[in-house]
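K.L.:
A predicted structure for the sequence below; I have some questions about it.
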Amino acid sequence: MAIDISGEWWRGDSADDVADYLEELAPGGYPVHQVARSVCASCSGDVFTIELDPSAVCARRTCVSCGAVAYMLDSDQYWMDGDEEDGPESVVCSCGSDRFESAAGFSLMDDGEVRWVSVGIRCVQDGILGCPADWKIRYGPSRHLLDLA
């Protein structure tokens, strides 16, 4: 089904709508050329809680099914835990749910290297779509990021 844009929030019916949302949004002002869905490496689960580090340019996900934690994209290299007051921030939907399907969007340069990454989400309770984090990739080679959704 197509994304519903008739209300205050864009909504999708399935995880596949996250890709369409990111392509339409073009985070950072760059077209999204490729999208990879997040899947738990431990149990193949696809529903997660999401946390952002205090800089909001890193994300990690925790599988709701098995509890496995994974840093998204290159977040493991840059994650800052912060202090007690300024620690990781949990992503919460406007409906109050903290459970999401997620995907990573990639804007690619002409040579195929990654220019910009974005974290797309869909709330499993009400379908609201979002992009809680996106950032520029300032190094190369960077194509390995395509496997780290």
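P.N.:
Here it is on my side, so go on.
K.L.:
okay, CA-based contacts and neighbour counts for the rest of this
P.N.:
Will do.
K.L.:
Tell me who's in contact with Asp13.
P.N.:
1, 3, 127 (Cα atoms under 8 Å, 6 or more residues apart in numbering).
K.L.:
buried subset of those residues?
P.N.:
3, 127 (16 or more other Cα atoms under 10 Å).
K.L.:
what's the closest of the contacts of Asp13 to Gly140?
P.N.:
Ile3 (34.1 Å; Cα to Cα).
K.L.:
From Leu129, how far out is the nearest residue to that closest one once chain neighbours are set aside?
P.N.:
Nearest residue to Ile3, sequence neighbours excluded (Cα to Cα, 6 or more residues apart in numbering): Gly12, at 5.0 Å. Noted for Gly12: a distance of 7 Å to Leu129, by Cα to Cα, to the nearest Å.
K.L.:
one more structure, for comparison:
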Amino acid sequence: MTLKKTGRLWRGDNFDDLAEYIRFFKAGGYPVSVVVEPRCGECDGLAFRVDIDEEDATRRACLTCGGEEFAVAVGYAFFDEGEVRWISVGLRCLMDGALGVYADTKIDYSPSRHLLAQA
């Protein structure tokens, strides 16, 4: 499926749709060069509970059953020298396919490439 808009919400069916949505969103107005699909390090799962605090700190917890389940994609915009400039965290609801970017964070320190491995 390709992205579609129903009412105020964008919707998609899979990771590719969520990745396309993050690229369209543009992290801090910058082109997103890399989008990764986080996986649970223990079970290789793709469904998470996502917590975002008031300072845009984002944490994910693997779900084994129930609750609000989301597929996650993390988009990265880079400086010319390859350091991370901006990170956007997109979610796709596994119940209805609704898409959104729920954290959009400027990275103002270097080195920052290690952040790719933390998705």
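P.N.:
Structure's in. What do you need? Note that this is a predicted model, so its numbers are computed, not measured.
K.L.:
follow-up on the earlier one: looking at Gly12 and Leu129 of structure 1, which one has more neighbours?
P.N.:
Neighbour count, other Cα atoms under 10 Å: between Gly12 of structure 1 and Leu129, Leu129 has more, with 27 against 23.
K.L.:
quick one: the spatially most central residue of structure 1 from Asp16 of structure 1, how far?
P.N.:
By Cα atoms, centre = their mean, structure 1 has its centre lying nearest to Val119, at 2.1 Å. From Val119 of structure 1 across to Asp16 of structure 1, the span is 14 Å (Cα to Cα).
K.L.:
Repeat that for Cys40 of structure 1.
P.N.:
In terms of Cα to Cα, Cys40 of structure 1 sits 16 Å off from Asp16 of structure 1.
K.L.:
Ile128 of structure 1 too?
P.N.:
When Ile128 of structure 1 is compared with Asp16 of structure 1 (using Cα to Cα), they lie 13 Å apart.
K.L.:
higher neighbour count, these two?
P.N.:
Ile128 (22 against 19).
K.L.:
The more buried one -> structure 2?
P.N.:
Per TM-score structural alignment, the equivalent position to Ile128 of structure 1 in structure 2 is Ala98.
K.L.:
Do I have it right that that match meets Thr6?
P.N.:
No - between Ala98 of structure 2 and Thr6 there is no contact under Cα atoms under 8 Å: 9.2 Å.
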